[in-house]
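Peer 1: Take a look and give me a structure for this.
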Amino acid sequence: MFSHQDEQEWLQQEREIHATVGDGGFGPVDRLGSWTEKSPFALCQYFLLRLGQTTWLGRKLVPEGRTDPASVLTPRMLMGEFESLRFTRQQVEFYFTPRDAQTHQDVLARAAKDAEADLDFPFPRLDRDWNEALVPAHVWDGTAELADNLDPDEEHFRAAAAIALREVVQPGDTLYDPACSTGRFVSSLGTAFPECRVLASDASPKMVELARRRIPDAFVADGLTRPVPDGSVQVLVLRFLNAEVLSAEAAVEGFRSLVRLIAPGGHALVFGHTPVLPAVRHLAGETGLEVRSSVAAVPGRPDEVFQFYLLHRPAVAA
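Peer 2: The predicted model follows:
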């Protein structure tokens, strides 16, 4: 587990990197360069974007006013075309070729429109001993303050979900969030699709208490235990298979288990405040799901993107 001192040291490093990168990028344009990361705590901020035949390397930045990386990726975070990396216990050396700012903008805008594009965060959150770092369970027990902090950072997720599901949900469909937190997200789906049934649960009784302000029937349950029948859900919301919330192994097993809830012809949304841990495209194929898309753009800002998987279970098995 990471300590308060670890976190403060990391945040200071992030402030310095944010100031250093500025608008000049991570190195000279069109020249092979490298970037050294010595903090295991920061490795989960690195991402790979596969677009066409090219893989791009990027790193989340933490601007003033934030104490953690946002889920939205901007052109300034794109480092360049990925070449390779070298990994030791002391550091990770990334090799890449930066391109000009306009190219980086175009890449992110294209990724949001390309169903085959994929965003991958290869590293989980690590502590100074290179072990997976998870937020203690009691943090998720829920307070009004925590709810106020979580909800604003989901605005782009709520907008993307309404757009992605517009053509796929039908009256009477069940929309289920097994880790509903404050209930804000899944209740927004109920508002967008009032003829659908909204189902919500959470392992935290305090969070369920908050959620019941929006969803009176919200109930307490460990989502990983599949508290509703298999094949009974038309839209499954998975927004907790993420770094800091679960270990990588638990997230993979959780995915395999939970997608059994999806009815034939149904869909799943996979996203979160922190990076999605499972290799979703691989697991989707393993579990009989199709990946309809994996990258979404912030409405009105086409070159600002985030992980947002829309998965589909065919009505008739192939």
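Peer 1: make it CA atoms for all contacts and neighbour counts henceforth
Peer 2: Will do.
Peer 1: Skipping its backbone neighbours, what lies nearest Val186 in space?
Peer 2: Asp177 (6.4 Å; C-alpha to C-alpha, 6 or more residues apart in numbering).
Peer 1: In contact with that neighbour, which residues?
Peer 2: Counting by C-alpha atoms under 8 Å, 6 or more residues apart in numbering, Asp177 touches 186, 199-201, 236-238.
Peer 1: and the two most separated of those residues?
Peer 2: Using C-alpha to C-alpha, these reach their maximum pairwise distance at Leu199 and Leu238, which is 13.1 Å.
Peer 1: Alongside the first, I'd like the structure of this one:
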Amino acid sequence: MARIVTVAAAQLGPIQKAESRESVVARMITLMEEAKAKGATFIVYPELALTTFFPRWYEEDRTKMDHWFESSMPNAATQPLFDKARALGMAMSFGYAELTPDGHHFNTSILVDKAGTIVGKYRKTHLPGHVEFDTGRTHQHLEKRYFEPGDTGFPVWRFAGGLIGMAICNDRRWPETYRVMGLQGVEMVVLGFNTPSVNSQRAGEGMEDRLFHHRLSCQAGAYQNATWVVAVAKAGTEDGNHLMGGTLIVDPNGKIVGELPHEDDGVLVHACDLDDTVFGKETIFDFKRHRRTEHYGLITERVGVGEPLGR
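Peer 2: Prediction:
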């Protein structure tokens, strides 16, 4: 019998610096209602869904950026989203900037069940960008200044009738992200992203190349681990800074089954059969039969490039 998870990839258009969390949550609720009307039972929102992409701005005193972070979840601004999800019987995932009670700063994503209970939390592992203001860049990307690398690893949860994992933005570019979840039997990876449409260090790498690398990363991760991948953008021009779209859903064979063609608020709904992951997991990517871990030591022994092993 098929195990169908009807997922809604809920793209958000731009969030301006002056826009309140309450306004953004109202937009998210509208998308949730649209997703429900289209038959979805699980809705996925982007990275940093509640605010503009604030790491584009440099602030000497980092504590002055704490107002972009959430010290509790849910909170007064987001409670209506949780209430609506509970009322509609909708599971959800979304990203936000997390400030922990002991003062740590993470780029975080959560899984929330149909009862409105947070059942999973992931903190972004692969932080891109830089720490100090860089005059050589066309725009700043200061995630390393405002966030700490995540401390959760890449767990997989029994959720929505399957095995679900989370990743955030730059994580999608690293094969280790998918493989660690693949070794837990993951059947769907959900991830949000906020990706500038131009590489700040290579002006010739524009939208076409950025979307190519985005699709390539998601499709390879899906195929090589026989899993669904649901990738959701925050897109459009935020205070003069453009983020690309590319919200898409990839099947376990690495094929894109749907992609939003715009940069506005919108939902992409697809009925994902988790049993479609079985064939790949039992044949070409049957890890137990085919992996040769005795040859993979460098993956964890080295962080950077070292001496070649051959002559």
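Peer 1: TM value for the aligned chains?
Peer 2: The TM-score (TM-score structural alignment, normalised by the length of the second structure) is 0.31; 170 aligned residues with a C-alpha RMSD of 6.7 Å.
Peer 1: filter the contacts of Asp177 of the first structure to the buried ones?
Peer 2: The neighbour count (16 or more other C-alpha atoms under 10 Å) marks 186, 199-201, 236-238 as buried among the contacts of Asp177 of the first structure.
Peer 1: Now go through these and say which are in strands.
Peer 2: Counting by DSSP state E, those place 199-201, 236-238 in strands.
Peer 1: Nearest to Met207 of the first structure among these?
Peer 2: Ser201 (9.0 Å).
Peer 1: Go ahead and confirm the closest one touches Leu236.
Peer 2: No. Using C-alpha atoms under 8 Å, Ser201 of the first structure is not in contact with Leu236; the gap is 12.0 Å.
Peer 1: and the gap between the residue nearest to Val186 of the first structure and Leu119 of the first structure?
Peer 2: Asp177 of the first structure sits 23 Å away from Leu119 of the first structure, going by C-alpha to C-alpha, to the nearest Å.
Peer 1: Next: Phe157 of the first structure.
Peer 2: 16 Å.
Peer 1: what does Ala147 of the first structure give?
Peer 2: Going from Ala147 of the first structure to Leu119 of the first structure by C-alpha to C-alpha gives 27 Å.
Peer 1: One more: Glu286 of the first structure?
Peer 2: To Leu119 of the first structure, Glu286 of the first structure is 19 Å away according to C-alpha to C-alpha.
Peer 1: and the two? which has more neighbours close in?
Peer 2: With neighbours defined as other C-alpha atoms under 10 Å, Glu286 of the first structure and Leu119 compare such that Leu119 has more, 25 against 11.
Peer 1: For that one, which non-adjacent residue is spatially closest?
Peer 2: Among residues not flanking Leu119 of the first structure along the chain, Leu49 sits closest, at 4.6 Å (C-alpha to C-alpha, 6+ apart).
Peer 1: residues near the one you found, how many?
Peer 2: 22.
Peer 1: residues contacting it?
Peer 2: By C-alpha under 8 Å, 6+ apart, Leu49 of the first structure lies in contact with 55-58, 117-120.
Peer 1: Show me the two of the residues you listed that sit farthest apart.
Peer 2: Gly58 and Ala117 (14.6 Å).
Peer 1: Which one's more surrounded, the two?
Peer 2: Each of Gly58 of the first structure and Ala117 has its neighbours counted (other C-alpha under 10 Å); Gly58 has more, 23 against 18.
Peer 1: Which SSE is immediately downstream of the helix or strand where that one lies?
Peer 2: In this assignment (DSSP states H and E), Gly58 of the first structure forms part of strand 54-59. Remark: after strand 54-59 of the first structure, the chain's next helix or strand is strand 78-87, criterion DSSP H and E.
Peer 1: residues of that following strand that come out buried?
Peer 2: Using 16+ other C-alpha under 10 Å as the test for burial, strand 78-87 of the first structure gives 78-83.
Peer 1: Show me where the first structure has its helices.
Peer 2: Counting by DSSP state H, one finds helices in the first structure at the ranges 4-21, 101-113, 144-150, 155-165, 184-192, 205-211, 248-258, 280-286.
Peer 1: Following element in sequence after the lengthiest helix in the second structure, please.
Peer 2: Ranked by number of residues, the top helix in the second structure under DSSP H is helix 207-225. As assigned by DSSP H and E, the chain's next helix or strand after helix 207-225 of the second structure is strand 228-233.
Peer 1: That next one versus helix 207-225: what angle between them?
Peer 2: Orientation check (axes from the mean of the first three to the mean of the last three C-alpha atoms, to 10 degrees): strand 228-233 of the second structure against helix 207-225 gives 160 degrees.
Peer 1: Which neighbouring elements make contact with strand 228-233 of the second structure?
Peer 2: Contacts defined by 3 or more C-alpha pairs under 8 Å, 6 or more residues apart in numbering; DSSP states H and E place strand 228-233 of the second structure against strand 4-11, strand 188-193, helix 207-225, strand 248-250.
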